[in-house]
Structure formats: structure tokens, C-alpha cells
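[1] Need coordinates for the below:
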Amino acid sequence: MKIIIAPDSFKGSISASNAAQAIERGIKRYMPHAQTILVPVADGGEGTLDCLIAAAGGVKLSATVTGPLGAPVTAAYGLLEPDQTAVIEMATASGLYLIPSEERNPLLATTYGTGELIRHALNAGCRSFLLALGGSATNDGGAGMLQALGMRLLDSEGNSVGYGGGTLDRIASIDDSNWDPRIAESRFLIASDVQNPFIGPDGASRVFGPQKGASPEMVEQLELNLTAWADIIAIKTGKRVHQLPGAGAAGGISGAFLAFFPASIKRGIDIVIEYSHLRDHLQAADLVITGEGQIDFQTASGKTPMGIAQEAHKLGVPTICLAGSVGRGIEALYEVGITSVHSIVTGPMTLQEAMSRASELLELTAEQVVRTFHASAQKD
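    I've put the predicted structure just below:
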């Protein structure tokens, strides 16, 4: 039996790679001779860098950059084989996890470090970039990233406005005389499943601001500031990112990339599928096991397990999904490629216990799932 193991990470609990290994152990406990192929995946957020290096080969490099609140942090990027595409994982430079919960403030947080990470890769000779934008602490519309790459954002008196989402309403003009010319020679692909626009009810501030520590009052200020920044972007570039689908990803940094860079967006899971050669692995497969921390009605809108299941469904391969939490509305998933959904929680336990035991619980559930699937296949 050939089984493809392709989970995402279980956020805050276990990485995609470790989850895949745990599932494999469960399978092998019942079927030691099963052919298992591990394809840990991500959707363009945290963990994408490691998944792509594992899939395509390459090296992981580090650089000291400015963290979201100004302190230096050690960030990472990857160089993929064979074309030396640089994978920039924004969270390592400007991520929410870098800030203690009580200090999170998107009015102050900046994407400057992400710009420094891009500059580091440019200095290394990279001209092809893959941008993984998930997990950011910021809501500055990419302003800090632009500043790190040579753009000066000036107030009405010609002074620099400073950094963070709280400064955007003071920007009166842009001086791009020191803009890094290598950007025009490069290409940038944004790996993102987010379709939210820059501003509005579904925009960056109102949807994602509260997750980054913004109070209701902060959210309104951030919305006003991003609107003012979008107006300045339109004046400078002729591009209106205000309602552009996807421009609201990662606090609006996606909008800055789309306005100022030779950039395009592609669904994160599709990029990972291509690099991992999942379609080739699915040939003659008997079963796919995927999963992530929570499965519910939102999974059908393009989250990682759905992308995996859609590819498997094209070839008639059943997909079983494992989850830490199974929410409402999963019935819709059965119509679009997922065969069944299973919670890995085996009995009453706290969230903390479930998260700390994720590896063990994945192993146990994978064994039970494969036992059932194998028995059904033999009967048929």
C-alpha cells in the first residue's frame, strides 16, 4: 500500500515535518511494509521555508535584522535549488511570535526587518524571490519594508515619519531616489491564501488587527492610517491597492509589494505542491493523510488540507484529514475532495495537554485510521 503523508503544522504544537513523522510511525506500527512518502506542507505562512527546503533542497541562511519593535533579531531565509530562489519567511523578521503578548502593538510594529532580509538576499545575488507572509506582527502597509530598501517616507515638512502603523497618516510624499535598483531586475512571488483587500470591513486592520494586539480604538486608527497610505501609494504609482484582493495580507505588506515591486500572488499551497512534486507522488497512491490543528467550514476556502485533497481527488485517491479540533460545517468538505475527518483527541483533556501530546495522538489516530482503511480495502 502506498500512502502519501502531507500534513500542515498544528500551530503552536507540532511542525509539519514532525507531524508527518508521527503519522508515519502510526502507519508502520500496523503496516510495517507500507510504502510511505512524507510531504510536509504549508500554505505560505509560518513553516513554509522549512517545507520548501525539505521539498526542493537548498540551504537555510540567517541574518541579524531589526525586529518588529526595533530590537535586533536573527531572521532566516532560504536558497532553493537549482535556481537559487530566495524564500523570505516574514515571520522570522517581523513575526508576532517575536513579541510578548503584553507588548504587541501594531501602531508601533514595523516591517523594516523584512526589508533588511530582502536586501541581505539581494546582496547574496538573489533575483528570484518567494515571499511567505504569514504570522506577522505588523499593520504598517509594508512601509517599513520599503524604508529598509531605500525609500524615504516624508511628512509635510520633508522629515522622515518614523516607523510603524501609527505613522502612516503623516506621510505626505515619497522620495525614491535611493530605492534599490536591483528590485526592478528581480521577480517576486507572494505565497498567500489571503484574499482580503488593503482596507475596508474585510481589510487588514479590521480583520487581522485584533489578532496582533490592536484594541477597537487602535483598529479604527490603523484603518484611517492605511487608507491615507493607500492614497499616497496611488498618487506615487498610479496603482490603487485599496480594494485589491490579497493586498491586505500580513498587515498590508502584500499591497506594497504589488504596488512597488514586479510582484504577483499565488496560492501558497499551490506553490508548495509544485516544489514538493506532490502530483508525481500521487501517481498509484492508495491513500493520502493530511491534517492541521483545526478543521472546520473555513477549510473549504482553500486551506492546506483542501489543496491537498483537491489534487488527490483528481486522481481518485481518497484523502483522510486529521485535526486537533474538528469544528462545525465539515460536511461541506466531503463535497470537495476530503473523504473523512478525524479528531486526534482521544478523550477529555485540556487544550494544553492535547497540544503537548500532539505527536503521540497523531501516531495513535493514524494507526486506527489505517487499520480501518485497510480492512475496508480488503473487504472490497
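[2] C-alpha from now on. contacts and neighbour counts both.
    Will do.
[3] show me the contacts for the one residue sitting closest to the centre of the chain.
    Geometric centre of the chain, nearest residue: residue 45, 1.2 Å, by C-alpha atoms, centre = their mean. With contact set as C-alpha atoms under 8 Å, 6 or more residues apart in numbering, residue 45 has these partners: 89, 91, 132, 133, 134, 135, 191, 192, 268.
[4] try 10 Å this time
    The contact partners of residue 45, by C-alpha atoms under 10 Å, 6 or more residues apart in numbering, come to 89-91, 131-136, 191-193, 250, 268-269.
[5] ok, now how distant is the residue nearest to it when sequence neighbours are not counted from residue 35?
    Nearest residue to residue 45, sequence neighbours excluded (C-alpha to C-alpha, 6 or more residues apart in numbering): residue 134, at 3.7 Å. In this view, residue 134 and residue 35 are 33 Å apart by C-alpha to C-alpha, to the nearest Å.
[6] run this one through as well so I can compare:
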Amino acid sequence: MKIVCAPDSFKGSVTAAEAAAAMADGAAEVFGGAEIHQLPFADGGEGTLEALLSVWEQQAEEVEVVDAIGRKTTARYGVSPDGRTAIIEAAEANGLPQVSDVELQPLRADTYGVGLIAQHVLQTPEVEEILLCIGGSATTDGGTGILRALGVQFQDESGEQVAPGGEGLGEIAQITLDNLNPRATEVRWKIAVDVDNPLTGPRGAAAVFGPQKGAGEAEIETLDAGLGALAEALAATTGADAEDYRKAEGYGAAGGLPVSLVSLLGAEVLPGSAMVAETVGLAETLADADLVFTGEGRLDSQSLGGKVVDAVASRSPENATVVVIAGAVQLSPAETRAAGISAAFSIAPGAATLSELQENSAELIQHTAAQVCGALKAAGLH
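    Here you go, the predicted structure:
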């Protein structure tokens, strides 16, 4: 019998690796002789770095960078065992938590620190691919900070460098690539996104995500206009159509971060769960599985839109039993079955507060997995 445990993290409780281990321990209590695989998973957002490091059995590397407003900080990144693939979680440098101690600065905040991580990674000649996960950002600079750290110059009409962050985007008249780190165009870039918002407009980066980064109405207008101007400048540099940059799905993620990397570095934008699935070999691990456990903190309608649970369920063998274990289950049995999920169970043993569930999550996940396996064994699954 083959069992695969491929959960997301339970936010605020356990990492994906800890959840996978708990599910495996619960399954082993009942199916002791089974072939049990632990595959911590993520959707390209928070926790993806830790999940991949766990799968790769690698330790995080650390580098001195700056946060979204230029203060010195330390960021982590990871490299695969063969040294060919690096993973950067952008929020390690430009994330909202890093600047939560001060008033948000939506016009000033930039991605330069993320570029410093990339610059460091590119010093390793073995690296052929960079996986960039971009959720949780405090920035709306169209990725220009990353490119500045890699040597690109964004200049105004007089040839002077424009101000960093979103406030300088509208002044860009010329983009100079003479000093771009040549390794930046030699490696493959894959950018994980979990939204389909375009760069500009009412569903764009500034309008939709600007408020959570501290932008008021006037600042949103400035940022949106600036991102539009950036699209024009990038198009003039590459010979592309600026409208394509403004309207492409996903380019509005993380303050428009993808647009500069796609246009100047040839980056590929991918749904985060698909990128992680390919990287960890999810389909290969799931092949011939009899029982598949997955899960997350809360199973709801968003879980079925390309998130971890959806990615695992859609790639599981047709005859496999797919079980979701979650902190809370907010889908009906009919909804779960329609999504290819056999059943979903909450870890709550009864009335409990969120803090109580979080404190005992690993034990509760293990107990729930064991209960599920007990029922399946009694029903004839061996």
C-alpha cells in the first residue's frame, strides 16, 4: 500500500514539513507496513522556501540585504542539492512583516533587497534556474528595485537616476542595460503568482493591493500611472507592445514585480502550485498512490482555485482515496467530492479556541490521520 502525505503549512501552527510528518505518523499507527511518502507542499506563497528546503533536505543560506525601505536585514534563500536551482522568497526582503514596526511607505518601498538576494545567488556558477516566490510584499515598484540591484539603470529625461520605489516610475524615460549582470539573462527565472490581476487599471497592482501596503487614493493614482509609464518604457526598450505588459494576467502580483523581469530577463510567470509541483516531482510521487493526505489551515472555496489542496487532488490517481485534514472545513461534502476529494476532516476534537488548536496542531493532525486510516482499514482498504 502506498500513502502520500502532501499538505500545505497550517498558518500560525505547523510548517508543511511538520504537518506531513504528523500525517505520516498517524497513518503508520494503522498501516505500519505501508510505503509512506512525506512531501511538504506549498503554493508559491509564504512557506514555500521552507517546504522546498525540507523536500531537498537542505539548510537555508543567509545573506545581508535591505528591507523594503532600505534598512539592513538578513534574508534566507535555498539551493537544491545539485546546486542548479535556487529559491528566493521575496518577502524575506520586501515583505510587509519586515516593515510592520513603522508607518507604511507605499511610494518609497522597493524591491532592491530582493535583487541583492538574486545578485548573491548569481555568484554561484552552478545555479541555472531561480524560482522566485513573490507573495506578501510591501512594494509597488514593478520589480525595478530588483533590476537596479542587478545593474539596470532607470533614468529620467535628463539621464539622472529616478527615485527608487513607486514614486519614480512615472519619470522613467530611458532604461539602460549596459551594466546588467550577464548571469541574470543566462539563468531561467520562474515567478510564482497566485493572482491573475493585470499590471494597471481597476484590477491592477495599485488599485487592488495598494491599500494593504498603505496607499491612499492619491497614492494609488500615482502608482497606477507610474506602472503604466513603466510599461511604456519597457516596451520601448524591448520592442514589445506596452498594452501587453499592462493587461497580461498575473503581472499585477506583488506590486507589478513580474513585468520588469519578464520583459528584460525573459522570466516565466506560473501559478505557484504548478511551479512547486514541478519542482518537487509531485505527479511522480503521487503515481500509484492508494491513499493521499493533504491539508491546510482552512479548507474553503479558495482552496479549490489552484492552491495546495487543489493541486494535490487534481494530480492524484483516479482510484486513489484523497483525504483533506484541515483546521476548519468550510466546504460541503458535495463540494469536496466535486473537487476530487474523497472526504475532509477538521482536527478539532470538539469545542476549542483557535489558540488551542494552534498549540496542539501536530498532535491533532496525527490523531485525525490515524482515525481516518482506522475507518478506511475497517472498510477494507489495505
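[7] So residue 134 and residue 35 of structure 1 - more neighbours on which side?
    Per other C-alpha atoms under 10 Å, whichever of residue 134 of structure 1 and residue 35 has more neighbours is residue 134, with 26 against 15.
[8] quick one: contacts for the more buried one?
    Residues in contact with residue 134 of structure 1, defined by C-alpha under 10 Å, 6+ apart, are 43-48, 89-92, 94-96, 191-194, 249-251.
[9] any idea how far it lies from residue 193 of structure 1?
    Counting by C-alpha to C-alpha - residue 134 of structure 1 and residue 193 of structure 1 are separated by 9 Å.
[10] now do residue 244 of structure 1
    The spacing between residue 244 of structure 1 and residue 193 of structure 1, counted by C-alpha to C-alpha, is 14 Å.
[11] How about residue 187 of structure 1?
    19 Å.
[12] So which of those two has more stuff around it?
    residue 193 (23 against 16).
[13] Correct me if wrong: that one contacts residue 247.
    No - contact status for residue 193 of structure 1 versus residue 247: not in contact, 11.1 Å apart, counting by C-alpha atoms under 10 Å.
[14] Show me the common contact partners of these two, please.
    Residues touching both residue 193 of structure 1 and residue 247 by C-alpha under 10 Å, 6+ apart: residue 265.
[15] In contact with residue 368 of structure 1, which residues are there?
    Contacts of residue 368 of structure 1 by C-alpha under 10 Å, 6+ apart are 26, 27, 30, 362, 374.
[16] for the counterpart of it in structure 2, helix, strand, or coil?
    When structure 2 is aligned by TM-score structural alignment, the residue opposite residue 368 of structure 1 is residue 371. The three-state label given to residue 371 of structure 2 by DSSP: H, G, I helix; E, B strand; the rest coil is helix.
[17] Okay, residue 371 of structure 2 and residue 345 of structure 2: tell me how far apart.
    10 Å.
[18] anything in contact with each of those two?
    residue 365.
[19] Would you map the strands across the stretch 101-250 of structure 1?
    Assigned by DSSP state E, counting those that start in this stretch, the stretch 101-250 of structure 1 shows strands spanning 128-132, 152-154, 173-175, 187-191.
[20] Please enumerate the helices of structure 1.
    16-30, 48-56, 91-94, 112-123, 143-148, 204-208, 216-237, 249-260, 268-276, 278-282, 304-314, 351-356, 358-379 (DSSP state H).
[21] can you put these in TSV and add distance to residue 81 of structure 1?
    Output for the helices of structure 1, formatted as TSV (distance: least, C-alpha to C-alpha, whole Å):
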stretch	distance to residue 81 of structure 1
helix 16-30	19
helix 48-56	6
helix 91-94	21
helix 112-123	15
helix 143-148	26
helix 204-208	33
helix 216-237	34
helix 249-260	24
helix 268-276	10
helix 278-282	17
helix 304-314	23
helix 351-356	34
helix 358-379	30
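[22] From what I see, residue 294 of structure 1 and residue 345 are in contact.
    No - Residue 294 of structure 1 is beyond contact range of residue 345, at 11.6 Å (criterion: C-alpha under 10 Å).
[23] Between the two, tell me which one has more neighbours.
    residue 345 (23 against 16).
[24] now stretch 277-287 of structure 2: which residue numbers in structure 1?
    Stretch 277-287 of structure 2 covers residues 273-283 of structure 1 once aligned (TM-score structural alignment).
[25] Give me the distance between the two termini of the matching stretch.
    So stretch 273-283 of structure 1: terminal residues 14 Å apart, C-alpha to C-alpha.
[26] tell me which residues of that stretch are tucked away?
    Buried positions in stretch 273-283 of structure 1, judged by neighbour count with 16 or more other C-alpha atoms under 10 Å: 273, 275, 276, 278, 281, 282.
[27] which non-adjacent residue is nearest the last one?
    What it means is residue 282 of structure 1. Closest to residue 282 of structure 1 by C-alpha to C-alpha, 6+ apart is residue 312, at 6.7 Å.
[28] how near is that neighbour to residue 320 of structure 1?
    Distance from residue 312 of structure 1 to residue 320 of structure 1, by C-alpha to C-alpha: 11 Å.
[29] Now list whatever residues contact both of those two.
    Common neighbours of residue 312 of structure 1 and residue 320 (C-alpha under 10 Å, 6+ apart) are 287, 288, 337, 338.
[30] what's the closest of the helices of structure 1 to residue 170 of structure 1?
    Counting by C-alpha to C-alpha, residue 170 of structure 1 lies closest to helix 216-237 out of those; the figure is 8.3 Å.
[31] show me the contacts for residue 237 of structure 1.
    Counted by C-alpha under 10 Å, 6+ apart, residue 237 of structure 1 has contacts 259, 260.
[32] ugh, wrong one, I meant residue 112 of structure 1
    Here residue 112 of structure 1 is in contact with 65-70, 93-94, 140, 142-149, 163-164 (C-alpha under 10 Å, 6+ apart).
[33] which residue lines up with it in structure 2?
    Match for residue 112 of structure 1 (TM-score structural alignment): residue 112.
[34] Not counting its neighbours along the chain, what's nearest residue 150 of structure 1?
    residue 179 (4.3 Å).
[35] List the contacts of the residue of structure 1 most remote from its centre.
    What lies farthest from the middle of structure 1 is residue 379; by C-alpha atoms, centre = their mean that is 41.0 Å. Neighbouring residues of residue 379 of structure 1 by C-alpha under 10 Å, 6+ apart: residue 373.
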